[in-house]
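J.: Generate a structure from the sequence data that follows.
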Amino acid sequence: MNKQELGAFLRSRRERLRPEDVGLPSGPRRRTPGLRREEAAVLAHISTEYYVRLEQGRAPRPSSEVLAGIAGALRLSDAESDHLHVLAGTAPTRNRLHRRDVRPSILALLERLPQTAGLVVSATFEVLAWNGLAAALMEDFAELAPEDRNLARRAFLGSTEPDRVPYGISDATEFRQHVVMRLRATLARYPTDPEVSGIVDELRDASADFARLWESHDVQAAPVLTKTFRHPAVGDITVDCDSLTLTDRDQHLVLYSAPQGSSDAEALALLNVLGADAGEYRR
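T.: Prediction:
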């Protein structure tokens, strides 16, 4: 049970709710944002004293029934409810290192995908495997040290210029939010993995933007269906974005493709011809 993180998460979820969201009158004398602790406790059918102790990190582990009541009271999504159980220690956590080895069948699949840029990303956003089109669209990861293949570092530490975005992507702001949410969930699943805690600490210390987003305690990101890359060799390319979870290794297979016959598909085909050398245009 991570008492401090649990308390901070409960507080952040309570403060985002308005009384009218849960059928309560707002009243004229509210000095703090969101619901009061006593209101959250009543909605969760637990004592105010116990709820306060939970937020303060002083309470013993709550039961699954209590957590279910709190999740309902705070209107948590499925992902947030799962995260709540992980923090409370009532869900299985991975007290080991997150996996970075990619299944051979996935490596073979990457090379057989026609006109599709594909890469495998670890639970900490390290690019573990990629095909030639992904190297042409983004960069040649083979030329980078493993620590420099991390998309979280690229998103927050890749440039000191505020208007620069990784790979010219159109959704840089949303991607950074997605990174923070995924890393928070990863840290809850791998609390003893030094690489996971290490990258979180590094980004919190080095990036004010990451630190600000981290304090929001959000854990659920909206799905990304399309993404536009601004490529210096072929211009803007808008692609369909599909992310498939490889559950057994806690990795994601990310695929970028374009509708057949579209100008974006033609641009991808040109990048396929240029190969990894197209990444040189970014340097």
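J.: From now on I want contacts and neighbour counts done on CA atoms only, so please keep to that.
T.: Will do.
J.: ok, residue 124 touching residue 194?
T.: No - using CA atoms under 8 Å as the test, residue 124 is too far from residue 194 to be in contact (11.5 Å).
J.: Looking at these two, which is more packed in?
T.: residue 124 (26 against 14; other CA atoms under 10 Å).
J.: so who does the more buried one touch?
T.: Taking CA atoms under 8 Å, 6 or more residues apart in numbering, we find residue 124 in contact with 150, 152, 183, 186, 196, 199.
J.: Please apply the same query to residue 227.
T.: 169-171, 238-241.
J.: Residue 179 too?
T.: Listed by CA under 8 Å, 6+ apart, the contact partners of residue 179 are 125, 152.
J.: In strands only, show me the contacts of residue 227.
T.: 238-241 (DSSP state E).
J.: Tell me the one of those residues nearest residue 66?
T.: residue 241 (38.3 Å; CA to CA).
J.: how close does the closest one get to residue 158?
T.: According to CA to CA, to the nearest Å, residue 241 and residue 158 sit 22 Å apart.
J.: ok so, going back, in ChimeraX, select just the buried ones from the ones in strands among the contacts of residue 227.
T.: Remark: buried members of the ones in strands among the contacts of residue 227, expressed as a ChimeraX selection using 16 or more other CA atoms under 10 Å:
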select :238,239,241
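J.: Go through the ones in strands among the contacts of residue 227 and name the one nearest residue 205.
T.: residue 241 (30.7 Å).
J.: Looks like that closest one contacts residue 224 (just checking).
T.: Yes - using CA under 8 Å, residue 241 is in contact with residue 224, at 6.5 Å.
J.: didn't residue 178 look like it was pressed against residue 221?
T.: Yes - using CA under 8 Å, residue 178 is in contact with residue 221, at 5.6 Å.
J.: These two: who's more crowded?
T.: residue 178 (21 against 15).
J.: which residues touch stretch 141-160?
T.: 124-127, 130, 135, 165-166, 172, 175-176, 179, 203, 206-207, 209-210.
J.: how distant is stretch 153-173 from the center of its chain?
T.: Centroid separation between stretch 153-173 and its chain, computed with CA atoms, centre = their mean, to the nearest Å, is 16 Å.
J.: Check the separation of the first and last residues in that stretch.
T.: 14 Å.
J.: that older thread, farthest pair in the contacts of residue 124?
T.: The widest separation within the contacts of residue 124 (CA to CA) is 14.7 Å, between 150 and 186.
J.: Please identify which of those two sits among more neighbours.
T.: Using other CA under 10 Å, the more surrounded residue of residue 150 and residue 186 is residue 186, with 23 against 20.
J.: Could you look up the SS state of the more buried one?
T.: Here residue 186 is recorded as helix under DSSP: H, G, I helix; E, B strand; the rest coil.
J.: Here is the second sequence; please produce its structure so I can put it next to the first one:
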Amino acid sequence: MDREELADFLRHCRARLEPSDVGLAAGPRRRTAGLRREEVAQLTGMSADYYTRLEQARGSRPSRQMLTALARALRLSRDGRDHLFHLAGEEPPRERHGSVHVRPGLMLILDRLHDAPAQVMSDWGEVLAQNAMAAALVGESAPGRNIIRGYFTEPALRALFPPEDQAEHARSHVAQLRAVLAARPDDPEPAALVAELRAVSEEFSTLWDEHEVETRHAKVKRFVHPVVGLLELDCEVLLSSGEGQFLVVHSARPGTEAHQRLELLRVVGLQDLTVSR
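T.: Below is the predicted model of the structure:
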């Protein structure tokens, strides 16, 4: 690990970004250009103290998960991400069809969606990035968390949807995963997820044996939020060509009750974010 070079690289990457580049409010006038250290720490989920020590060449070696989070927070290209890994003494991630690296352009679009819940996801259910509205709607997800695994193993995730809709969501998740596995039978990660869920969930195993296939597409989804209540939202799915990634955006038509509740969620979500800072 080259601590001095890593520290210098992090400082330069932070200095070239403005808050608006990463979906943050500018706030009071800044004395220096770029993001604050605390803001980078917030975006990556690490402590401000640990990030400060990295920039001062005093920190311990970051984990691979933390390096991935830093690459996303600093909006690094794939080459920049690989350089970051090398400076930390790690081999960069091997590329696969469902790459975990979200392109800076796609992250820029995500950051601009201030009033609509949006997430970048892999085709087999990993949450790769989300905006503040998505965190307010479905809860904050650590990068790489798999929503299909969560749906069949975490009651709290299933409870985000009305009881009468839950069986259809289960069927759709399984059908989408089967389509991915059929397209990439040699990809070990979706195959491992199927084996894991067949072993722990009788519901998943039963649905898997029905051999339904479905790809991600636009639909209407209903969410149950503990503060704003029932939200009926249009779900749009945009494919990122060649990466096995999707930008999933939820919106409500202006003038509807759902639109009013989504606006309330935006206010509530921003208040929660302010408190957490």
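J.: what's the TM-score for these two chains?
T.: The TM-score (TM-score structural alignment, normalised by the length of structure 2) is 0.58; 178 aligned residues with a CA RMSD of 2.5 Å.
J.: Of the contacts of residue 227 of structure 1, which ones are shared with structure 2?
T.: Retained in structure 2: 238-241, out of the contacts of residue 227 of structure 1 (criterion both residues aligned by TM-score structural alignment, their matches' CA atoms under 8 Å).
J.: what helix or strand does the residue sitting nearest the centre point of structure 1 sit in?
T.: Residue closest to the average C-alpha location in structure 1 (CA atoms, centre = their mean): residue 182, at 2.4 Å. Element membership for residue 182 of structure 1, per DSSP states H and E: helix 172-189.
J.: residue ranges of the helices in the stretch 101-250 of structure 2, please?
T.: Per DSSP state H, counting those that start in this stretch, the stretch 101-250 of structure 2 carries helices over the ranges 104-112, 132-138, 147-153, 155-158, 163-183, 188-200, 202-208.
J.: Tell me which stretches of structure 2 form strands.
T.: Assigned by DSSP E, structure 2 shows strands spanning 118-122, 126-130, 145-146, 219-225, 229-240, 245-251.
J.: Buried deepest among the ones you listed, which one?
T.: strand 118-122 (a mean of 26; mean count of other CA atoms under 10 Å).
J.: Going by the alignment, residue 7 of structure 1 corresponds to which residue in structure 2?
T.: Under the alignment (TM-score structural alignment), residue 7 of structure 1 pairs with nothing in structure 2.
J.: Residue 7 of structure 1: what's its closest spatial neighbour, skipping adjacent residues?
T.: Spatial nearest neighbour of residue 7 of structure 1, excluding adjacent residues (CA to CA, 6 or more residues apart in numbering): residue 55 at 3.7 Å.
J.: Same check on residue 69 of structure 1?
T.: residue 44 (4.5 Å).
J.: What is the burial count for that neighbour?
T.: Count around residue 44 of structure 1 with other CA under 10 Å applied: 21.
J.: How about the contacts made by whichever residue in structure 1 pairs up with residue 161 of structure 2?
T.: Using TM-score structural alignment, the partner of residue 161 of structure 2 in structure 1 is residue 168. By CA under 8 Å, 6+ apart, the contact set of residue 168 of structure 1 is 228-231.
J.: which of those map to contacts in structure 2?
T.: Where structure 2 agrees (both residues aligned by TM-score structural alignment, their matches' CA under 8 Å), those reduce to 228-230.
J.: any idea how far residue 128 of structure 1 is from the aligned partner of residue 181 of structure 2 in structure 1?
T.: Aligning on TM-score structural alignment places residue 181 of structure 2 opposite residue 187 in structure 1. Here residue 187 of structure 1 is placed at a distance of 19 Å from residue 128 of structure 1 (CA to CA).
J.: same check, this time on residue 217 of structure 1
T.: 27 Å.
J.: And residue 99 of structure 1, by the same measure?
T.: Counting by CA to CA, the gap from residue 99 of structure 1 to residue 128 of structure 1 is 10 Å.
J.: Likewise for residue 216 of structure 1?
T.: 29 Å.
J.: Ok, residue 198 of structure 1 next?
T.: Distance from residue 198 of structure 1 to residue 128 of structure 1, counting by CA to CA: 18 Å.
J.: same thing with residue 241 of structure 1?
T.: Distance from residue 241 of structure 1 to residue 128 of structure 1, by CA to CA: 18 Å.
J.: Residue 108 of structure 1 now?
T.: 14 Å.
J.: now residue 176 of structure 1
T.: 19 Å.
J.: Number of residues surrounding the nearest residue to the match of residue 181 of structure 2 once chain neighbours are set aside?
T.: Spatial nearest neighbour of residue 187 of structure 1, chain neighbours left out: residue 196 (6.1 Å); criterion: CA to CA, 6+ apart. Using other CA under 10 Å, residue 196 of structure 1 has 21 other residues around it.
J.: Residue 196 of structure 1 is in contact with residue 190, isn't it?
T.: Yes - using CA under 8 Å, residue 196 of structure 1 is in contact with residue 190, at 7.1 Å.
J.: of all the helices of the stretch 101-250 of structure 2, which gets the most neighbours per residue?
T.: Of the helices of the stretch 101-250 of structure 2, helix 132-138 is the most buried (mean count of other CA under 10 Å), at a mean of 21.
J.: and of the strands of structure 2, who's closest to residue 3 of structure 2?
T.: Proximity to residue 3 of structure 2 (CA to CA) singles out strand 126-130 among those, at 27.3 Å.
J.: what helices or strands is the closest one leaning on?
T.: On a contact count with 3 or more CA pairs under 8 Å, 6 or more residues apart in numbering; DSSP states H and E, strand 126-130 of structure 2 meets strand 118-122, strand 145-146.
J.: To residue 256 of structure 2, which of these lies closest?
T.: Nearest to residue 256 of structure 2 among these is strand 118-122; the distance by CA to CA comes to 19.6 Å.
J.: quick one: contacts of the closest one?
T.: Here strand 118-122 of structure 2 has contacts from 98-100, 102, 110, 127-131, 133-134, 244-250, using CA under 8 Å, 6+ apart.
J.: That one vs structure 1, average offset?
T.: In this overlay with structure 1, the average offset of strand 118-122 of structure 2 from its partner residues is 0.8 Å by mean CA distance after the TM-score superposition for structure 1.
J.: angle of that strand against helix 104-112?
T.: Computed by axes from the mean of the first three to the mean of the last three CA atoms, to 10 degrees, the angle separating strand 118-122 of structure 2 from helix 104-112 equals 150 degrees.
J.: that older thread, nearest approach to residue 274 of structure 2 belongs to which of the helices and strands packed on strand 126-130 of structure 2?
T.: Among those, the nearest to residue 274 of structure 2 by CA to CA is strand 118-122 (19.6 Å).
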